[in-house]
Structure formats: C-alpha cells, structure tokens
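Chemist: no sequence on this one, just coordinates:
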C-alpha cells in the first residue's frame, strides 16, 4: 500500500511540475514577444526622428 501511495504521490508531483513548467515557458515566450515589439516600436520612432531631423536640416540648408 505504501508503494502505491508513493507512486501516486510521485506521479502527481511530476504532473504538477510539468504543468508549472509549461506555464513558465508560456510566460517567458509572451514576455519575449512583448520585449521584441517594444524594441521594434523604439526603432521605428528613432527612424522617424532621424527622417524628420534630416528633412529639417535639408530645409534649413535650402533656405
């Protein structure tokens, strides 16, 4: 009986561990996606600032 209880406890523990690791992996993937999107937005903003600055300096040099 002790062997059966121990086996059940180990299987249940392994199941809980597996489920928690699955949730951790999903959280990590979502966190990385959010970070990538934020970096892409920052790159786009930086590019637009550079374009506007180039246009402004071009207008100043023509005037």
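Modeler: Happy to help now that I have it. Nothing here was measured: the structure is a model prediction, and the numbers come from that model.

Chemist: could you use CA atoms for every contact and neighbour count after this?
Modeler: Fine.

Chemist: ok, and what's touching stretch 32-44?
Modeler: For stretch 32-44, there are no surrounding residues in contact (Cα atoms under 8 Å, 6 or more residues apart in numbering).

Chemist: okay, pairing it with this:
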C-alpha cells in the first residue's frame, strides 16, 4: 500500500518484478531476507514484551 501511494520502491514491487522476469535467485533472496526480518522482528517484540511486562519472565529449566 505504501509503495503504491507514495511511489516508494519496496520489497513487494521487487518480488513482483522478479517473478514476472523469472529471476529465481532474486525471488529466493528476497523471500529469505523477508523471512529473516520477520523472525528477528518477532524476537525483538518478545524480548521487549518480557522487559515491559513484569508478569512474563524467562525460565530456564534444566532436565528433570
């Protein structure tokens, strides 16, 4: 949506152009980068939530 409204180039447009040009290496790299950004974003959100909410604490339990 932001890419269309403001005319900014972004990942969505890049992936669409790569798909139409059948540039599989660019498609794979874009999806890998998007996946990594999603995973890192979720990790940061979990850490910030644990920091902000005192009811959530990390518990490391060994074996039994």
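Modeler: Arrived safely, thanks for sending. Fair warning: this is a prediction, and the values are worked out from it, not measured in the lab.

Chemist: in structure 2, where's the longest helix?
Modeler: Looking across structure 2 with DSSP state H, the single longest helix is helix 24-52.

Chemist: okay, and it goes to which residues in structure 1?
Modeler: In the comparison with structure 1, helix 24-52 of structure 2 aligns to the range 7-35 (TM-score structural alignment).

Chemist: run the chain-centre distance for the longest helix of structure 2.
Modeler: When distances are taken as Cα atoms, centre = their mean, to the nearest Å, helix 24-52 of structure 2 is centred 3 Å away from the chain's centroid.

Chemist: that helix vs structure 1, average distance?
Modeler: By mean Cα distance after the TM-score superposition for structure 1, the fitted helix 24-52 of structure 2 averages 0.4 Å away from its aligned residues in structure 1.

Chemist: around residue 61 of structure 1, count how many other residues there are.
Modeler: Neighbours of residue 61 of structure 1 under the rule other Cα atoms under 10 Å: 8.

Chemist: ok, back up a step: buried sites along the longest helix of structure 2?
Modeler: Residues 26, 27, 30 are the ones in helix 24-52 of structure 2 that count as buried (16 or more other Cα atoms under 10 Å).

Chemist: Throw those into CSV and include distance to residue 17 of structure 2, thanks.
Modeler: Formatted as CSV, those follow (distance: Cα to Cα, whole Å):
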residue, distance to residue 17 of structure 2
26, 10
27, 9
30, 11
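
Chemist: that'll do, ta.
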